[in-house]
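# I would like to see how this sequence folds:
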Amino acid sequence: MAQAARSHHGLFTFLDTDGKSHPVENTVAVATLVIGVIAFVTAHFPHLHLVSSWVGLIGMISGAWGQLRSVTTGERFLLIIGLGASGVGFYLGMAHGGLFGGVLG
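Next up is the predicted model:
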């Protein structure tokens, strides 16, 4: 029973439910979650619309790419939470002034 003797030590071990290490996928999932939280929080302040719209856009792109690469349910769970928060941040940022915020017009 070599599998039972093997122990995983690391930051993202709770995401590796299949017993294999997925460092790139886990990092993208956690980064998308953090980016989504930043976009969501900054979206509630209209004067931070540039931050929320750009960070939300980056979070949606990284979350979509992460969904293509995700392997485990834990990764997909974090990616969907991050994608949702990024989407809210992006759309509220767009409603408050957009990606360029009057710089072009």
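
# C-alpha only now, for contacts and for neighbours.
OK.

# show me the contacts for Met60.
Met60 makes contact with 32, 82-83, 86-87, according to Cα atoms under 8 Å, 6 or more residues apart in numbering.

# Neighbour-wise, which one of these leads?
Ser86 (35 neighbours; other Cα atoms under 10 Å).

# what's the spacing between that one and Glu75?
16 Å (Cα to Cα, to the nearest Å).

# Alongside the first, I'd like the structure of this one:
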Amino acid sequence: MPHFLSPSQSKSPSQSKPTRFTLNSDGRSHPLENLLSIVTLVLGAIAFITALIPAAHAVAAWSGAIGLAVGFYSQYISVTTRERSLNVIGIVGSFLGVALGIYHGGFLPG
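Have a look, this model is predicted:
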């Protein structure tokens, strides 16, 4: 920890780079894995939100089913813990969406 012991060499807060959220915690680029994790999260959110509206049961059921399939594949190929965390959140949202969508009327509108 030499940077902690000698603060004269450290950069001031205005000179340091701003921190940003990234899914690549291992320092490598994973574009496919990151994309699938974000798609899973978005589909899970859509499925969960539309599952709360009984008239939107078809959207909830389909987005939940697709979200489950994408989420399971994304979990299978995920590399970092951050990707896996987003996958789990998206998979749970997709499951709740497909379950409530099927309960409210299934995959076909009507």
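
# In the second structure, mark out all the helices, start to finish.
In the second structure, the helices defined using DSSP state H lie at 2-5, 31-51, 57-77, 81-104.

# The second one: average distance to aligned residues in the first structure?
Relative to the first structure, and after both are superposed, helix 31-51 of the second structure has an average distance of 0.3 Å to its aligned residues, where the measure is mean Cα distance after the TM-score superposition for the first structure.

# Can you say which of the helices of the second structure is nearest to Leu23 of the second structure?
helix 81-104 (5.5 Å; Cα to Cα).

# In the first structure, what range does that closest one match?
Helix 81-104 of the second structure corresponds to residues 73-96 of the first structure when matched by TM-score structural alignment.

# what comes up buried for the matching stretch?
Neighbour-count burial for stretch 73-96 of the first structure flags 75-94, 96 (criterion: 16 or more other Cα atoms under 10 Å).

# Taking the centroid of the first structure, which residue is nearest it?
Thr32 (1.4 Å; Cα atoms, centre = their mean).

# Cheers, nothing more for now.
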